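Chemist: Whatever this is, show me its structure:
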Amino acid sequence: MCDLEYGWNYNHADLTKAIGSQINPNPIFYPVNADTNHGTAVIGELVSDNNGWGTTGICYGSSLKTCGTVYPNSTTWNVPGAMAYAIDSLSAGDVILLEQQWDYYYPAGGYIPIEWWLNYSPNPQTFNGVYAAIGNAIANGGGNGYVNTDYLTWFGNSGAIIVGAGGAYPGGTWPQGDLEKLPFSSYGRRFDLQGWGENVTTTGYGNLYSAEGYNYWYRRDFDGTSSASPVVAGAVACCVGYWKANISANPASPHYVRTILINTGTPQAVPQTGKIGPRPDLQATFTAFNAEWVDLTYPPLGEDTSYSSGVAWGDYDGDGDLDVYLTHGGYPNELFRNEGRGVFVDATSGPLGDSDFGLGVAWGDYDNDGDLDLYLANCFTANKLFRNEGGGSFIDATSGPLGDAACGTGVAWGDFDNDGDLDIYLVNDGSANKLFRNDGGGAFVDATGGPLGDPGNGTAVACGDYDNDNDLDIYIVNVGNANKLLRNEGNLVFVDATAGPLGDALNGRGVDWGDYDNDGDLDLYFANAYAGNKLLRNDGGGSFVDVTSGPLADGGNAKGVAWGDYDNDGDLDLFLAKGDGAILGPNRLLRNDGGGSFVDATSGALSDSGMWSGSALGDMDNDGDLDLYVGNLSGPNKLFLNQIGSTKHWLHVNLVGTVSNKSAIGARVRVVSGGLSQIREISGGSGYLSQNSLTAEFGLGSATQADTVEVRWPSGQADTMTAVSVDIMLQIYEGGFIRGDANGDGVINSADIVYLIDYLFKGGPAPNPLWVGDANSDGTINSADVVYLINYLFKGGPPPACP
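Modeler: Model (predicted):
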């Protein structure tokens, strides 16, 4: 714990941890005055000794640091400087309590947290200091003065936990009572949690006990957000300590801790007289820590409850983590940028906020310039192609047939003619489907012919090479008409290969390809509303067998479908997002136990009821397991954090095409480890109106290496690597090259750092090709690439970047 404020009595007999805690040479106020009393009371709540007398701190087992915010020989506050001192002296997982707010003069004597502008001038430095504290959970007292922060100019979400003052018990000093906002507390939508804002007994001041001098002073009525914020900070410290002792040696994400405390807390009393949030409930939090799935939804995620349909994961800004785009039929769509640490920010701008009836959506680099573009299917208005210009800027590049204004539903990118650029297949409800061929230079032509123009009321599409001939085939799910399998014969010639159970003619919704039995070919699962879903096993030679049994049949109202090895045990599991019409969820997670057997593994937050729609799997926090985002037609969307898959080994493979399309959509990756062979294909859209991440994600169970990694590219190029390390994100360029693999041995490790140092400073041989040594993709090879690799390998930094 580190407390940032004015001063403390380091000699208090009940605060032995205060001795030697100071890390910023703030002037110590003697004799004792209000400033040292304040700090003494705060740290008394946190860490006063568990010695059988006096008071006992909430997190008395924590170590303590104190950091002054007034610099020596100066009367000037320097909160940003103090933050820098504190951050430099702490480690990831440590907790900072910031007992500083801005003065706010209307009303007189009011105070507001550091995320809002002063009424007379903005001051971003403190905000930036808090935002820079990556890995440190920060609690910031919300301030007294009854200020409604919703009407102030906001810098943005710093990542801090903003704390309000709530009633401690019925019949307290204030008439509001337990869990109600006390009248003096500032408040607003951004406030996260409340603590006891009245009658807290702690060290300092002396109005409870003062007989033995100020080193034995105690107070019985410490109040305000000053007393509330150490309650919350102490709860945070207990959380991160419990996590480290019982869950993982890696520190818990501050955003995760904030979110789970909010979601498990005791709700604020209603009716609210101003939002300050729930009060922490540590027992409920610790229970949630041990859950397999945790609801990590936090604003701005989940705030828009208007008809969320499609969900697409994609790293549009190339920073190494997954961002997410959501369609909202008839309301503005949204793009949320992943800032790391579990924090998402609303990055919707320009045409991305299209408010037509958006349904299907998918990412793909159609112009092969190294960043992901976006195609959006609208119903009864023009579809849209948004070209990524870099720097967070997208432009509407819709032209020609791309603006088809039928009722677009499912959409998938794919290089259907294997010419090195991405084409688009669009499913329409009530009119003919379309195939748009990419002719380069931003031009698409309508290449729909034969069965491609199926008019069967399509709702979803999934593309995959089911016959292993290295071109993408198409499966279309229809409502009230037979589903269709279209086999790609090459040169954009498709034939209707629908036979047997493939022609299911019920109320189709989502669909996805996946090799659930690890026999080397793609099997098919599709969902039906108001009827049984189907698992069709690919037996080769164009033959599919209905092997639906047990929970796979799931008798109705499913929409989203996504294959993924959520538990990293080496076989594909299945997620179903449910809710259609008046029939609400809950969702279903079906675990693959091998041998064709699936069991219902739905638990905790995953089983929430709702009118769930599109869903997508992706490792949004880069910890090696698949997380889940689910859209909701009539309530908040949900982001679910996976906490079970990271207990086993894994390998994630990112592909970059050089001859094939840059996104490598249609490429197949095969990994052999411990005698188990698995395949994944990079998909340009699947499920229900949605898209999983463009990464090939493999669970390896207990295997300690991947014996073989093979890539089959759409161009026909095949690349193979052997003895690949586990628990890494591997980036492979077509031709077998790996950015950052300076010595060309097929894996990125410390030997590449040595190789680059030898090349740069000792006259050693150059990387071959030279660009593989450019780990940070800035166009040059220098010491910055060495630092980049060190951060990636040893400090949790992003993998070597795409150019």
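
Chemist: Every contact and neighbour count from this point should use C-alpha atoms.
Modeler: Fine.

Chemist: Could you give the number of residues near residue 414?
Modeler: 30 (other Cα atoms under 10 Å).

Chemist: Same question for residue 283.
Modeler: 11.

Chemist: in a strand, that's where it is, yeah?
Modeler: No - membership of residue 283 in a strand is not supported by DSSP: H, G, I helix; E, B strand; the rest coil, which gives helix.

Chemist: Give me the distance between it and residue 235.
Modeler: Remark: distance between residue 283 and residue 235 (Cα to Cα, to the nearest Å) = 11 Å.

Chemist: what do you get for residue 379?
Modeler: Residue 379 sits 48 Å away from residue 235, going by Cα to Cα.

Chemist: Could you also give me the structure for this next sequence, so I can compare it with the first?
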Amino acid sequence: MLFAAALLIGSIAVTPPAVVHAKSPTTNVQFGMAWVDFNADGKADYCSDWSSTELRCVLSTGIGLGQRITGFNQDPGYQEGRAWVDFNGDGRVDYCRVVAAGGKSLSCTLSNGTSFGSTYTSGGLDPGWTAGQAWVDFNADGRADFCRVIGTWSQKVQCTVSTGTGFGATYTSGNIDAGWDAGRDWADVNGDGRADYCRVVSSSKLQCTLSTGTGFGTTFTSANLDGGWDDSRDWVDFNGDGRVDYCRVVGNFSKSVQCTLSTGNNFGSTITSAAMDVGYWVTRGWADFNGDGRLDFCRITNALGVCTVSNGSSFGVTYSHPSGNYSYISGNGWVDLNGDGRADHSTVEEQTTFYLSTGTGWGGPLISPPPSA
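Modeler: Below is the predicted model of the structure:
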């Protein structure tokens, strides 16, 4: 989960604010929708590929949603491979996707902050398997590149880099074990600012292949461990050292959360929470609830929005607020609405509701019309 998404989702940050939304297992932007920073003001905006004909971003005011920005979208791209990421390194997220041009190609439409701008499209290429596709910073230049797994019996990983005004070189690894679909991610495991390829291999091991910026380098592998439930596997920075760790839900009737720490060139200790309610999987996200640089485990459970904080070497206090809405997957987000560096909680259905994090609890709720209004 590398970009807010940014993945995310993401685990290395090219977009400035801490914007993390709940996940779908098939696409890092939930069918073209994401909480991201469209205008580089440090606040999370709600962007979507609206009805596959229009790009739409509704800007955050810090206390709700305000101005709507729209742009015509000729080709929204395949559902998998869509992402809102910073393609040209200006701090604003752009809309990138895989399109059916020249066979299959990459395409990115830029944000100007107040409108949508130029679109850049690559030549034909192999976009790879959907499990393992990601828009991440492969070479640490601040721009989002497109990485993926290619091949059938003999698999490799490949990254096509952004030049900011187009697409440049493509770098390909040697043959590797690409791992199980669940748990594949591009994340910075050694803290050098470049996205590495990490995955779960065999039945119970972790493996990461490092990016050199112009190719692929060392691969290191963990000892046997519990890989956790498929829908819970995340590569996130649990202890705030700039290196992503491997976190997941383990257990059957009694569930816990585990994080195995990265040492930069190997895997270290595993930290296990007490038994807890791990929530509805579609609402889970790792986000910095209290602004300390460590990602906390957030989710909706039993009509409560809940975050359990990371202390770096253990799991700490759990903070909750009432929240009955978990049906609209793309609207459930753990996002920084007001730019204070702490992840707030959004839900979207008949209205948009925000609960603001205070770092030691929740404020709000703040109510806005839904982004589609």
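
Chemist: now what about whichever strand or helix holds residue 286 of structure 1, what contacts it?
Modeler: Assigned by DSSP states H and E, residue 286 of structure 1 belongs to helix 282-289. Helix 282-289 of structure 1 is contacted from outside by 235, 239, 242, 243, 247, 260, 261, 264, 265, 294, using Cα atoms under 8 Å, 6 or more residues apart in numbering.

Chemist: Taking structure 2 as the reference, give the residue range it aligns to.
Modeler: Aligning helix 282-289 of structure 1 against structure 2 (TM-score structural alignment) gives no matching residues.

Chemist: Next, the buried residues of that helix.
Modeler: 282, 285, 286, 288, 289 (16 or more other Cα atoms under 10 Å).

Chemist: again, but for stretch 31-48 of structure 2
Modeler: Neighbour-count burial for stretch 31-48 of structure 2, with 16+ other Cα under 10 Å as criterion, is recorded at 31-48.

Chemist: Give me the distance between it and the centre of its chain.
Modeler: With Cα atoms, centre = their mean, to the nearest Å as the basis, stretch 31-48 of structure 2 stands 12 Å off its chain's centre.

Chemist: Same question for stretch 66-83 of structure 2.
Modeler: On Cα atoms, centre = their mean, the centre of stretch 66-83 of structure 2 falls 17 Å from that of its chain.

Chemist: Name the residues that touch it?
Modeler: 26-29, 31-32, 49, 52-60, 95-100, 114-116, 130, 133-135.

Chemist: at 6 Å what do you get?
Modeler: Surrounding stretch 66-83 of structure 2, the residues in contact under the criterion Cα atoms under 6 Å, 6 or more residues apart in numbering are 27, 29, 31-32, 52-60, 96-99, 116.

Chemist: Next: stretch 271-282 of structure 2.
Modeler: Counting by Cα under 6 Å, 6+ apart, 22, 23, 255, 256, 257, 258, 259, 299, 300, 301, 315 sit against stretch 271-282 of structure 2.

Chemist: how close does the third one sit to residue 312 of structure 2?
Modeler: In this case it means residue 255 of structure 2. Taken as Cα to Cα, the span from residue 255 of structure 2 to residue 312 of structure 2 is 20 Å.

Chemist: The two: which is more packed in?
Modeler: More crowded of residue 255 of structure 2 and residue 312, by other Cα under 10 Å: residue 312, with 19 against 15.

Chemist: Please determine how far the closest residue to residue 518 of structure 1 other than its chain neighbours is located from residue 669 of structure 1.
Modeler: Nearest non-adjacent residue to residue 518 of structure 1, counting by Cα to Cα, 6 or more residues apart in numbering: residue 678, 5.5 Å away. Note on residue 678 of structure 1: its distance to residue 669 of structure 1, by Cα to Cα, is 8 Å.

Chemist: what's the overlap in contacts for the two?
Modeler: By Cα under 6 Å, 6+ apart, no residue touches both residue 678 of structure 1 and residue 669.

Chemist: now, which of the contacts of stretch 66-83 of structure 2 lie within helices?
Modeler: Secondary structure assignment by DSSP state H places none of the contacts of stretch 66-83 of structure 2 in helices.

Chemist: If any of these are buried, put those into a PyMOL selection.
Modeler: Buried members of these, defined by 16+ other Cα under 10 Å, are picked up in PyMOL with:
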select buried, resi 27+29+31+32+54+55+56+57+58+59+60+96+97+98+99+116
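
Chemist: Make CSV from the buried residues of helix 282-289 of structure 1 and add distance to residue 398 of structure 1 to it.
Modeler: Shown next, in CSV, are the buried residues of helix 282-289 of structure 1 (distance: Cα to Cα, whole Å):
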residue, distance to residue 398 of structure 1
282, 52
285, 48
286, 50
288, 46
289, 46
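
Chemist: ok, back up a step: shared neighbours, residue 283 and residue 235 of structure 1?
Modeler: By Cα under 6 Å, 6+ apart, no residue touches both residue 283 of structure 1 and residue 235.

Chemist: dump the residue contacts of the nearest residue to residue 346 of structure 2 once chain neighbours are set aside.
Modeler: Computed as Cα to Cα, 6+ apart, the closest residue to residue 346 of structure 2 that is not its neighbour in sequence is residue 354, at 4.6 Å. By Cα under 6 Å, 6+ apart, residue 354 of structure 2 lies in contact with 345, 346, 365, 366.
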